[in-house]
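Peer 1: After the sequence you'll find the predicted model.
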Amino acid sequence: MPTAHEAMIYVMVITSASDRDMTDEELARIGQVVRSWPVFVDFPEDRLVAVAKDCQQLLHDGRSLDGILELARKAIPARLHDTAYALAVEVASVDLEMRMEEVRVMQRLRQALEIDDTTAHAIELASKARHRMLT
């Protein structure tokens, strides 16, 4: 069973890997999030790569997306489910568009974490606002 921190990283990794192409921008954003978001304040940053590889290994070993989402749901305290969803949105928003695969993963994540539509929409709008550029 992963720790809450590890499970939140799993959420970001599966979001990034949803289109089978983890871009450098997405990987950089995961690192930036782990370094800067308060929820990771007591997570040893040097463990990030190992945890991401653990998640990838679970996928390669036949653990389904639903299986990883179930692990995440159990490991992440309910009060942080919206935070975990926000982490996923942050990674998905890097390229300013969501591909169909990412949309599907986000829908399944919302279901697994029991994120209501209003909360999901608010998180998604906030992320879009944060990533807009002037030009």
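Peer 2: Thanks, I have it. Since the structure is predicted, the reported quantities are computational estimates derived from the model, not experimental observations. Numbers count the residues shown, from 1 in each chain.
Peer 1: CA atoms for contacts and neighbours, from now on please.
Peer 2: Noted.
Peer 1: List of residues touching stretch 101-112?
Peer 2: The contact list for stretch 101-112 (C-alpha atoms under 8 Å, 6 or more residues apart in numbering) reads 14-16, 18-19, 66, 69-70, 73, 85, 88-89, 92, 116, 120.
Peer 1: Mind telling me the two of those farthest from one another?
Peer 2: Spatially, the most separated pair among the contacts of stretch 101-112 is 19 and 116, at 24.3 Å (C-alpha to C-alpha).
Peer 1: structure B:
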Amino acid sequence: MNAQALHPMSPQDCLVALMVAVSASDEDIRTAELVKIQNSVNMLPVFANYDIDRTKVVSEVVFDLFEQEDGLDALFGLIREELPKRLYETAYALACDVAAADGTIAETELRLLGEIRYELDIDRLHAAAIERGARARHMV
């Protein structure tokens, strides 16, 4: 399956894709991260009418893209095309929550979060607040 098979992606697909990308970025998808993704899709208002079965399809697209040389650029292209700007900070917040879910943030996850900040043009001060909130929610 390729990205074209899923095109056009819904805004919710884009949010799921970013969460899956963060989880997969360190090549170790942890249970805590998967639970965070599932809980987000099940509980947040932005996913109210979302078909949870799409998460598997979206995940496969992300994994396929990650196997390609320019896959991350392709993913960001899809996201910028299909995700409304009003959901950019939501996307970053969800990505931060997934990164923080297992209690540690790998260097690869930090780099991807930086890319997301850049690609979605998240204001540095807003990003810091979002990151601090994620850290606070996942303290043990």
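Peer 2: That came in fine, so what should we check first? Computed from a predicted model, the values in this text were never measured in an experiment.
Peer 1: close enough to count as contact, residue 135 of the second structure and residue 100?
Peer 2: Yes - the criterion here is C-alpha atoms under 8 Å, and residue 135 of the second structure meets it with residue 100 at 6.4 Å.
Peer 1: Of those two, which one has the most company?
Peer 2: residue 100 (24 against 18; other C-alpha atoms under 10 Å).
Peer 1: For the equivalent of that one over in the first structure, give me its contacts.
Peer 2: Matched by TM-score structural alignment, residue 100 of the second structure corresponds to residue 93 in the first structure. Contact analysis of residue 93 of the first structure by C-alpha under 8 Å, 6+ apart lists 127, 128, 131.
Peer 1: List the members of the residues you listed that persist in the second structure.
Peer 2: Counting by both residues aligned by TM-score structural alignment, their matches' C-alpha atoms under 8 Å, the second structure reproduces these contacts from the contacts of residue 93 of the first structure: 127, 128, 131.
Peer 1: Using the three-state scheme, assign residue 125 of the first structure.
Peer 2: Following DSSP: H, G, I helix; E, B strand; the rest coil, residue 125 of the first structure is assigned to helix.
Peer 1: about what we covered before: between the contacts of residue 93 of the first structure, which sits nearest residue 55 of the first structure?
Peer 2: Using C-alpha to C-alpha, those come closest to residue 55 of the first structure at residue 127, 24.3 Å.
Peer 1: What's that closest one aligned with over in the second structure?
Peer 2: The alignment partner of residue 127 of the first structure in the second structure, by TM-score structural alignment, is residue 134.
Peer 1: Spit out the contact partners of the residue nearest to its match when sequence neighbours are not counted.
Peer 2: Computed as C-alpha to C-alpha, 6 or more residues apart in numbering, the closest residue to residue 134 of the second structure that is not its neighbour in sequence is residue 97, at 5.2 Å. Going by C-alpha under 8 Å, 6+ apart, residue 97 of the second structure touches 36, 134, 135, 138.
Peer 1: So residue 19 and residue 116 of the first structure - more neighbours on which side?
Peer 2: Between residue 19 of the first structure and residue 116, counting by other C-alpha under 10 Å, residue 19 is the more crowded of the two (16 against 11).
Peer 1: just to revisit the earlier point, so what's the residue count around the match of residue 127 of the first structure?
Peer 2: Here the count is done by other C-alpha under 10 Å, and residue 134 of the second structure has 20 residues near it.
Peer 1: got it, and residue 105 of the first structure?
Peer 2: Residues within reach of residue 105 of the first structure, counting by other C-alpha under 10 Å, total 23.
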